[in-house]
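Student: Next comes the sequence, and after it the predicted model I'd like to discuss.
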Amino acid sequence: MVTVNVKWNRQVYAVDVDEEDSPEVFMSQLFSCTNVPPTRQTVIGFAGGKLRHDQVRGWRELGLRDGMTVLMLGTPEAGVAGADASRRVRDDLDGQEAGVDAEDASAGRGWRRQGLVNTGNTCYMNATVQCLAQVPELVQRSLRLTAERGGGASEDANWRLARAYGQLMRALFESAGEASSNADGFIPSSFLSALRATYPQFAQTNERGLFMQQDAEECLSQLLTSLAAATATAPSSSAPGGLEPNPIDDLFSIELQTVDTCQESADEPPVASVSRVRLLACHISRAVNHLHEGVREGLEESIQRHSGVLAREATWKRTSRIQRLPRYLNIHFVRFFWKPVEKVKAKILRKVTFPKRLDVYEFCTEELQAELKRERTAREARPADHTEEEAATGDVRTGMYELCAVLTHQGRTAEAGHYVAWVMQDAQWLKFDDDAVSQVTEEQVMSLCGGGDWHTAYICFYRAVSGHSPA
């Protein structure tokens, strides 16, 4: 896998290219980024002259190499402006996608993917899938998985789930659908079966034999775990978690530097460690009113652990800071807690606001803060057009993120209620309530902060941006 930087219309798109794919697949990826059909694309920068839609030569002859930069010429389809790669994914070759109506086309609002049918307490899964569909790099990687040859009967469960996810993405974005799709939305039966086979907890039934409601955060975590396992390289003793970085962790993994300091003995040496997480926790206490406060609480906590000096359990202060930032930052509001008497995971309804634009500078290590500060200062001095070219690359060097999706929960326990996805698509917010898709306002999305029985933000999905000015 190599990365090619494609300049088009004063923007730069970082496109992952599988050397086993044909140049035609590469041009379909550019269509996903820019809405310029392959028949209108002229790409300059590869060996042997212009790359056109009827290209027959392979990558070896074209001089493909990691990090190279090429220029694309071409105009997008009429009625739709060129789109940021981080804001949409289009189908490859035939220009067809589900969920398009005359009003959308005439208004120039672009294309909409369809919703997912709830087959019985599967809203947790539907909302998770729709939020992850806002990550074009993940969708493209998943589509490639569907074309890769597996090991047949020897395929492990992670591979089967990852490929089922890729097939679902193809159904959503190419209007191909599964055999069990209908006019109102896709029925993700194959993916659901693979999810339950890989993680049996999602197949739990109640006393009446009906499938039970599950936790969307757990679904997201398990799905990313399987996708990472399916794309991981060989084990490594030097890498955190024992695995070399994989495409999933490149997108979502937050690397934390943690130091535990004993509060009861100055003679006890601090204990340092490094870990990786794919969701950053936002703790909710009586002192937390905003996402920043909740994240800060999650990064600084009191724990009990053994002290060798005292020869007993002691109180330690655990302080964590981010030493590596991902392109997509997922923040989990820790709203559910176990009530032993009632034996349910109850919900904290407290209102906790979240920003459209998130600056994570204060949560980073001093070393990373220095890097972010240097990059922000350098960008201040760069010409405006140069900054615009960088805007589409999902640059993490500034520590600035923008909200691209919100997964909400309505109800008072984790085992009940309803999950919904609210996503930014083509500069507008859409609400994916299972198979019902509707347009909503930004004000409605920003009001999903809790304080009552209405939909409450449970996971916020943020995308890295190059700008650094506060919202």
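Tutor: Looks like it arrived, so ask away. Fair warning: this is a prediction, and the values are worked out from it, not measured in the lab. Numbers count the residues shown, from 1 in each chain.
Student: CA only for contacts and neighbour counts going forward, please
Tutor: OK.
Student: Pull up the gap between the nearest residue to Arg144 once chain neighbours are set aside and Asp435, please.
Tutor: In this structure, Arg144 finds its nearest non-sequential neighbour in Gly166, 7.6 Å apart by Cα to Cα, 6 or more residues apart in numbering. Distance from Gly166 to Asp435, counting by Cα to Cα, to the nearest Å: 19 Å.
Student: And the strands in the stretch 151-300 of the chain, which stretches?
Tutor: Counting by DSSP state E, counting those that start in this stretch, the stretch 151-300 of the chain has strands at residues 254-262, 271-277, 280-282, 300-307.
Student: you'd agree Pro269 is up against Ser307?
Tutor: No - the pair formed by Pro269 and Ser307 falls short of the contact definition of Cα atoms under 8 Å, at 9.5 Å.
Student: which neighbours do those two share?
Tutor: Cys262 (Cα atoms under 8 Å, 6 or more residues apart in numbering).
Student: between the two, who's got more neighbours?
Tutor: Counted by other Cα atoms under 10 Å, Pro269 and Ser307 do not tie: Ser307 has more neighbours, with 17 against 13.
Student: Roughly how far does that one sit from Gln257?
Tutor: Taking Cα to Cα, one finds Ser307 at 21 Å from Gln257.
Student: thinking again about what came up before, what would the strands of the stretch 151-300 of the chain look like in JSON lines with distance to Phe363?
Tutor: Formatted as JSON lines, the strands of the stretch 151-300 of the chain follow (distance: least, Cα to Cα, whole Å):
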{"stretch": "strand 254-262", "distance to Phe363": "10"}
{"stretch": "strand 271-277", "distance to Phe363": "14"}
{"stretch": "strand 280-282", "distance to Phe363": "11"}
{"stretch": "strand 300-307", "distance to Phe363": "10"}
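Student: Out of the ones you listed, the one nearest Thr408 is which?
Tutor: strand 280-282 (14.5 Å; Cα to Cα).
Student: Contacts made by that closest one with the rest, please.
Tutor: Contacts for strand 280-282 (Cα under 8 Å, 6+ apart): 254, 291-298, 329-334.
Student: how distant is the one helix or strand Trp422 maps to from the center of its chain?
Tutor: Using DSSP states H and E, Trp422 sits within strand 418-425. Centroid separation for strand 418-425 versus its chain: 13 Å, with Cα atoms, centre = their mean, to the nearest Å.
Student: and if you look at stretch 302-322?
Tutor: With Cα atoms, centre = their mean, you get 33 Å for stretch 302-322.
Student: Now do that stretch: distance from first to last residue.
Tutor: OK, stretch 302-322 end separation, Cα to Cα: 18 Å.
Student: sec struct for Trp454, please.
Tutor: coil (DSSP: H, G, I helix; E, B strand; the rest coil).
Student: buried sites along stretch 263-270?
Tutor: In terms of neighbour count (16 or more other Cα atoms under 10 Å), stretch 263-270 has no buried residues at all.
Student: neighbouring contacts of that stretch?
Tutor: So stretch 263-270 is contacted by 259-262, 307-310, 314-317 (Cα under 8 Å, 6+ apart).
Student: Below is structure B, check it against A:
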Amino acid sequence: MAPLAVKIKHAGKIHDLQLDPDQPPTIFKEAVYQVTGIPVDRMKVMVKGGTLKDDTDWRKVGPKEGQTFMVIGAAGELPKPPEKPIVFMEDMDDTSLAQALSLPVGLKNLGNTCYMNATLQAMRAIPELQIALQEGAPSGLPSALKSLYTQMSRTTESVVPGGFLASLRQAFPQFAERAQNSKAIGTMLAAYSQQDAEECWIQLTNSLKEVPGLPVSSSEASVSKKFIDQYLTGEMRRELKCDEAPEEPPTVSFEKVLKIECNISISTNYMLQGIKEALDQKIEKISPSLGRDALYTSTSRLSRLPSYLTVHMVRFAWRRDIARKAKIMRRVKFPTDFDALELVTEELKEKMAPLSTKLKDVEANRAERRTIRKRSAAVRGEASSSAPLAVPSQPSSTEDPQEMHVDSSLEAESVYRQRELKELEALVHPDLQADVGCSITGQYELIAIVTHKGAAADSGHYMGFVKKSAIQSATLSPSGAFLADDDDDWYKFDDDKVSIFPKDKLPTLEGGGEDSAAYVLLYKTKPLA
């Protein structure tokens, strides 16, 4: 559809603008900002049925040539001319365009490869992995992953991951299996089978074990640990105690783990509950003191937490009655903020507790400041929208100065963050400080999810969901507020179709039916700043 010549009305003035229905509403709002000075986050554009949202479909609005839109909001300083010459989008190459828009791209489905696409999109939420791959990716699958991620960052079009898929199937032939229930047609081979995204996640992680680790600082010459050991590997302490022979000394062992499992039973309602059930179990084994099989209590706790914690929702279980894997549909609630201190050893908890407690207090203060700033901005916006064109230099008698300037006593957010960072860094335990890639607080935020849709393990459809702030780096707004704190929406990756997924819809991924249910969850340790 060709651009439309429309008008906007604000504070008694009318401005002429171009509206392109093929572009998202954010582009039109930016044009409104250019002529009115109203920041986009404080702008209300009135359309049929309410206000213009960032995800509004222009087809439902039905804009017409010459139409006038009412705009409400407090105008600030008009945008200044750019320091560098403007380069129009049509004059940019794909690399410059991708960097300018910072839009994630989708991956083409090459025949039952949604399991791989969803896994790759979720793993792309780990920026340290991309840095490590750029600095030294071994040949084979790691090199293919580096090339794929580089290609995805330099284009705005969906990518065909053919090269990576070939490398994956060469490294792990299980992903080259063909469906037994489909027959070859002529010279064509049978279709490829659907695969398990969690198995793809683990195999891909294993293939990256030789990727060099990241140094503590730029001056460090060599790194002893590999990247996966640094950022994605935890350490599990397991204690076996004989229930029938209390005098028998317990057996303690340690193992590296790439994930923790959430078992799902008929009584599991929460992720933490399912994880605890997986960590504390009863098993039978031969007792050396009794000389026979005896019942043991197995208690497992994490003695190291990685920066990125993978949680596997065990939704597929073998059913003997039908001799195949079946999906557990039960709804299990998962948190977006996860406190993992209940899963660690007492020794590790003692090291983390002071900093973890302080970080929770700091986050509460940050949330309070955000609320104050939002309330103040809303008050100013409402006052400006109802004010006459000539703005008085002093508040009117009907205005409450305290309410109009509720954030006047607040400093720039960056000032608070620097002060808080110093207080938090003073509480970091030396052992954790020296362990590159570990979590120093045990406090996590959810940044990526791989979901499965359908009732069967060997069919259905996988999708990836990634938090927007995990892809777009945090920046400061002119007012000093951290934008990433307020942008909690997600991207939905349905193969090559990418869309915005509101944070309010995350509970729909908890399961309870054949629709998409969380299968693999990726948590990132919370930063101190």
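Tutor: Arrived safely, thanks for sending. From a predicted model like this one, the values you see are computed outputs, not experimental measurements.
Student: Put one on top of the other, what's the TM-score?
Tutor: Between these two chains, after superposing, the TM-score reads 0.67 (TM-score structural alignment, normalised by the length of structure 1); 342 aligned residues with a Cα RMSD of 3.0 Å.
Student: circling back to that earlier point, what is the most widely separated pair among the contacts of stretch 263-270 of structure 1?
Tutor: By the measure Cα to Cα, Val259 and Leu310 form the most distant pair in the contacts of stretch 263-270 of structure 1, at 18.8 Å.
Student: Could you pull out the helices in structure 1 for me?
Tutor: For structure 1, the helices defined by DSSP state H occupy 23-34, 59-62, 102-107, 123-132, 136-147, 157-174, 189-198, 216-231, 247-252, 291-299, 366-380, 384-390, 442-446.
Student: could those helices be laid out in a markdown table, adding mean neighbour count and distance to Val117 of structure 1?
Tutor: Below are these laid out as a markdown table (neighbours: other Cα atoms under 10 Å; distance: least, Cα to Cα, whole Å):
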| stretch | mean neighbour count | distance to Val117 of structure 1 |
| --- | --- | --- |
| helix 23-34 | 23 | 25 |
| helix 59-62 | 14 | 41 |
| helix 102-107 | 11 | 22 |
| helix 123-132 | 25 | 8 |
| helix 136-147 | 19 | 20 |
| helix 157-174 | 24 | 12 |
| helix 189-198 | 19 | 10 |
| helix 216-231 | 20 | 16 |
| helix 247-252 | 19 | 26 |
| helix 291-299 | 20 | 32 |
| helix 366-380 | 15 | 43 |
| helix 384-390 | 14 | 38 |
| helix 442-446 | 14 | 22 |
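Student: need the ones you listed in CSV with distance to Gly452 of structure 1, can you?
Tutor: Below are the helices of structure 1 laid out as CSV (distance: least, Cα to Cα, whole Å):
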stretch, distance to Gly452 of structure 1
helix 23-34, 39
helix 59-62, 56
helix 102-107, 34
helix 123-132, 20
helix 136-147, 34
helix 157-174, 33
helix 189-198, 31
helix 216-231, 20
helix 247-252, 30
helix 291-299, 17
helix 366-380, 37
helix 384-390, 41
helix 442-446, 15
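Student: mind checking which of these is nearest Ala464 of structure 1?
Tutor: Using Cα to Cα, the helices of structure 1 put helix 247-252 closest to Ala464 of structure 1, at 10.1 Å.
Student: related to what we said a few turns ago, map the residue nearest to Arg144 of structure 1 onto structure 2.
Tutor: In structure 2, the residue matched to Gly166 of structure 1 (TM-score structural alignment) is Lys146.
Student: re the thing from before, which of the contacts of strand 280-282 of structure 1 sit farthest apart?
Tutor: Largest pairwise distance in those, by Cα to Cα, is 18.4 Å, between Ile254 and Glu293.
Student: burial measure for His312 of structure 2, as a count.
Tutor: 20.
Student: surely Asp489 of structure 2 meets Lys503?
Tutor: Yes - using Cα under 8 Å, Asp489 of structure 2 is in contact with Lys503, at 4.6 Å.
Student: Quick one: neighbours of Ile14 of structure 2, just the number.
Tutor: By other Cα under 10 Å, neighbour count at Ile14 of structure 2 equals 14.
Student: Also Phe336 of structure 1?
Tutor: As a burial measure, Phe336 of structure 1 scores 18 neighbours (other Cα under 10 Å).
Student: I figured it hits Thr413, correct?
Tutor: Yes - Phe336 of structure 1 lies in contact with Thr413 (Cα under 8 Å); the separation is 7.3 Å.
Student: what's the overlap in contacts for the two?
Tutor: 345-347.
Student: mind putting the residues you listed in a markdown table, distance to Arg376 of structure 1 and neighbour count included?
Tutor: Shown next, in a markdown table, are those (distance: Cα to Cα, whole Å; neighbours: other Cα atoms under 10 Å):
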| residue | distance to Arg376 of structure 1 | neighbour count |
| --- | --- | --- |
| Lys345 | 43 | 17 |
| Ala346 | 42 | 18 |
| Lys347 | 39 | 18 |
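Student: Pull out the buried positions in the longest strand seen in structure 1.
Tutor: If you go by DSSP state E, structure 1 has its longest strand at strand 312-324. By neighbour count on 16+ other Cα under 10 Å, the buried set for strand 312-324 of structure 1 is 314-324.
Student: What is the corresponding segment of structure 2 for it?
Tutor: Aligned by TM-score structural alignment, strand 312-324 of structure 1 falls on residues 292-304 of structure 2.
Student: same thing with stretch 128-145 of structure 1?
Tutor: Using TM-score structural alignment, stretch 128-145 of structure 1 pairs with 119-136 in structure 2.
Student: neighbouring contacts of the matching stretch?
Tutor: In contact with stretch 119-136 of structure 2 (Cα under 8 Å, 6+ apart) are residues 142-143, 146, 149, 197, 200-201, 211-214, 227, 447-450, 464-466, 470-471, 493, 522.
Student: Repeat that for stretch 330-344 of structure 1.
Tutor: So stretch 330-344 of structure 1 is contacted by 217, 252, 278-284, 345-349, 413-415, 457-462 (Cα under 8 Å, 6+ apart).
Student: what's the spacing between the residue nearest to the spatial centre of structure 2 and Glu239 of structure 2?
Tutor: Nearest to the geometric centre of structure 2 sits Ile447, at 2.2 Å (Cα atoms, centre = their mean). Remark: distance between Ile447 of structure 2 and Glu239 of structure 2 (Cα to Cα) = 32 Å.
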